[in-house]
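Chemist: What follows is a protein structure lacking sequence information:
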């Protein structure tokens, strides 16, 4: 096991950009929403830079890009509802696991670590995605961006999960791809591990100064 896991009991993972490459499906949902609203259609690469703060912020960023100004509340509500409908209809059509995710989670689970999923994605999409990839049984606790009053970069979701599992933050690790994961982990007193391949608004994740930067998840179990 990687040295960062020494003395740890809980490993919390982000979902989008860390375990799964979900941008292709998110982009389709955004594009279909804009089509419904007769707005300019963004490219997948643009949507990638907007991911990370939950569906409402994703759509607000997309609308701001399309309008070249901040959208009003009525349009934000209509766009969010349309996005949720489109994404909910096919959240796994194009989404894929990143290499080594399945084997890494298997190894960590079998080694006795408690695994948790802490994502800013709406909670209703967690189970369909995990079940699709047969990952549900690995996680002792899952929490979405709308499960609590605050989401990452707030430390609240991480502290909530640690409390529910009766594990000290000092015995916990947050693994993610964005500055929000690292900020939440640091504020919660978790050790932080970053992967460089996900969605971080076009910024190198090392700028967030995680405790450890790994090239891929299998590095967690290969030492």
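Modeler: Yep, that arrived. What you see is a predicted model, and the numbers here were worked out from it, not measured in a lab. Residues are numbered from 1 along each chain as shown.
Chemist: Could you use CA atoms for every contact and neighbour count after this?
Modeler: OK.
Chemist: Please enumerate the helices of the protein.
Modeler: Secondary structure of the chain by DSSP state H: the helices cover 23-36, 44-50, 55-67, 73-89, 101-110, 126-132, 156-164, 179-188, 219-222.
Chemist: what's next to the fourth one, contact-wise?
Modeler: Looking back up the chat, that one is helix 73-89. Residues outside helix 73-89 that contact it (C-alpha atoms under 8 Å, 6 or more residues apart in numbering): 25-26, 28-30, 32-34, 37, 55-56, 59-60, 63, 125.
Chemist: From those, pick the one nearest residue 208.
Modeler: The closest of these to residue 208 turns out to be residue 55 (C-alpha to C-alpha; 22.8 Å).
Chemist: about what we covered before: could I have the PyMOL command that selects the buried members from the contacts of helix 73-89?
Modeler: Here is the PyMOL selection string for the buried members of those, based on 16 or more other C-alpha atoms under 10 Å:
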select buried, resi 25+26+28+29+30+32+33+34+55+56+59+60+63
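Chemist: try this one next to it:
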């Protein structure tokens, strides 16, 4: 799916000044087993209920137990992480173009640090803001992206949210940011069910690098 070659698509991102990346499935390849494993680990059987909201509804002792279970799953996923194709390419381009790099993830900080330390050269590894699930409310709410916009002193419309999930697209759209969906075999249905939330699509980060370069040419 090479929408980045479209002139219309390129125009949609013109004038962007900052990028906010999701992590799981965006900076690294999707691990589709991870989220079902988390839900199973905390005993959440309702597929419509958000796992963080569910954990927040538990007693303090139950919350601590549930979070430990989630962190065990996250650690296993961290060890198995593989970078999204084009990870170094897009971070190198953003660094040389002096475009602000940021992250908003519902994961913890440790997996992000592991990913960057393992696969990104130090000269391209600096991010302005890294928001994890400790920032409340997290995605799909607008709060994290509005916080980043305020810290960068930017209009949210000049920020691009790049992710692979409905939460990413909802957060981006509700904050007034532009959105790029990294399409894969697990999320392609979003283009039918929530096409209005997606401004552009790419297949991986190497395509994103080409798209962003075209938007600044």
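Modeler: Received the coordinates, thanks. As the structure is a prediction and not an experimental result, all values here were calculated from the model.
Chemist: on that earlier part again, can you lay out the helices of the first structure as a markdown table showing distance to residue 3 of the first structure?
Modeler: Listed next are these as a markdown table, based on distance: least, C-alpha to C-alpha, whole Å:
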| stretch | distance to residue 3 of the first structure |
| --- | --- |
| helix 23-36 | 31 |
| helix 44-50 | 32 |
| helix 55-67 | 35 |
| helix 73-89 | 38 |
| helix 101-110 | 14 |
| helix 126-132 | 28 |
| helix 156-164 | 21 |
| helix 179-188 | 18 |
| helix 219-222 | 8 |
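Chemist: Most tightly packed of these?
Modeler: helix 179-188 (a mean of 23; mean count of other C-alpha atoms under 10 Å).
Chemist: residues contacting the equivalent of residue 222 of the first structure over in the second structure?
Modeler: Alignment of residue 222 of the first structure against the second structure is given by TM-score structural alignment, with residue 210 as its counterpart. Contacts for residue 210 of the second structure (C-alpha under 8 Å, 6+ apart) come out as residue 4.
Chemist: how much space between residue 210 of the second structure and residue 113 of the second structure?
Modeler: With the distance defined as C-alpha to C-alpha, to the nearest Å, residue 210 of the second structure ends up 26 Å from residue 113 of the second structure.
Chemist: go on, residue 119 of the second structure?
Modeler: Distance of residue 119 of the second structure to residue 113 of the second structure, given as C-alpha to C-alpha: 10 Å.
Chemist: Likewise for residue 125 of the second structure?
Modeler: 10 Å.
Chemist: And for residue 179 of the second structure?
Modeler: Distance of residue 179 of the second structure to residue 113 of the second structure, computed by C-alpha to C-alpha: 24 Å.
Chemist: residues in the second structure matched by stretch 8-16 of the first structure, start to end?
Modeler: So stretch 8-16 of the first structure sits over residues 16-24 in the second structure, by TM-score structural alignment.
Chemist: Could you do stretch 174-189 of the first structure as well?
Modeler: Residue span in the second structure matched to stretch 174-189 of the first structure, by TM-score structural alignment: 161-176.
Chemist: Tell me the residue in the first structure aligned with residue 94 of the second structure.
Modeler: Counting by TM-score structural alignment, residue 94 of the second structure lines up with residue 108 in the first structure.
Chemist: from what I can see residue 184 of the first structure touches residue 153, true?
Modeler: Yes: using C-alpha atoms under 8 Å, residue 184 of the first structure makes contact with residue 153 at a distance of 4.5 Å.
Chemist: what residue of the first structure matches up with residue 149 of the second structure?
Modeler: Using TM-score structural alignment to pair residues, one finds that residue 149 of the second structure aligns to residue 162 in the first structure.
Chemist: meant to ask about residue 130 of the second structure, not that
Modeler: Using TM-score structural alignment, residue 130 of the second structure sits opposite residue 142 in the first structure.
Chemist: Identify the residues contacting the closest residue to residue 216 of the first structure other than its chain neighbours.
Modeler: Counting by C-alpha to C-alpha, 6 or more residues apart in numbering, the nearest residue to residue 216 of the first structure once its immediate chain neighbours are dropped is residue 195, at 6.1 Å. Taking C-alpha under 8 Å, 6+ apart, we find residue 195 of the first structure in contact with 18, 175-177, 205, 213-217.
Chemist: just to revisit the earlier point, show me the contacts for the match of residue 94 of the second structure.
Modeler: 115, 221.
Chemist: I'd like to know how far it sits from residue 171 of the first structure.
Modeler: For residue 108 of the first structure relative to residue 171 of the first structure (C-alpha to C-alpha), the value is 15 Å.
Chemist: wait, isn't residue 84 of the second structure in contact with residue 24?
Modeler: No: under the criterion of C-alpha under 8 Å, residue 84 of the second structure is not in contact with residue 24, lying 9.5 Å apart.
Chemist: So the two - more neighbours on which side?
Modeler: Between residue 84 of the second structure and residue 24, counted using other C-alpha atoms under 10 Å, the more crowded position is residue 24 (25 against 20).
Chemist: Once you drop chain neighbours, what's closest to that one?
Modeler: Sequence neighbours aside, residue 30 is the residue nearest to residue 24 of the second structure in space, at 6.2 Å (criterion: C-alpha to C-alpha, 6+ apart).
Chemist: and if you look at residue 23 of the second structure?
Modeler: That would be residue 105: by C-alpha to C-alpha, 6+ apart, it lies 5.7 Å from residue 23 of the second structure.
Chemist: Quick check: that neighbour vs residue 44 of the second structure, distance?
Modeler: 21 Å.
Chemist: Counting neighbours, what do you get for the equivalent of residue 121 of the first structure over in the second structure?
Modeler: Counting by TM-score structural alignment, residue 121 of the first structure lines up with residue 107 in the second structure. For residue 107 of the second structure, the neighbour count with other C-alpha under 10 Å is 18.
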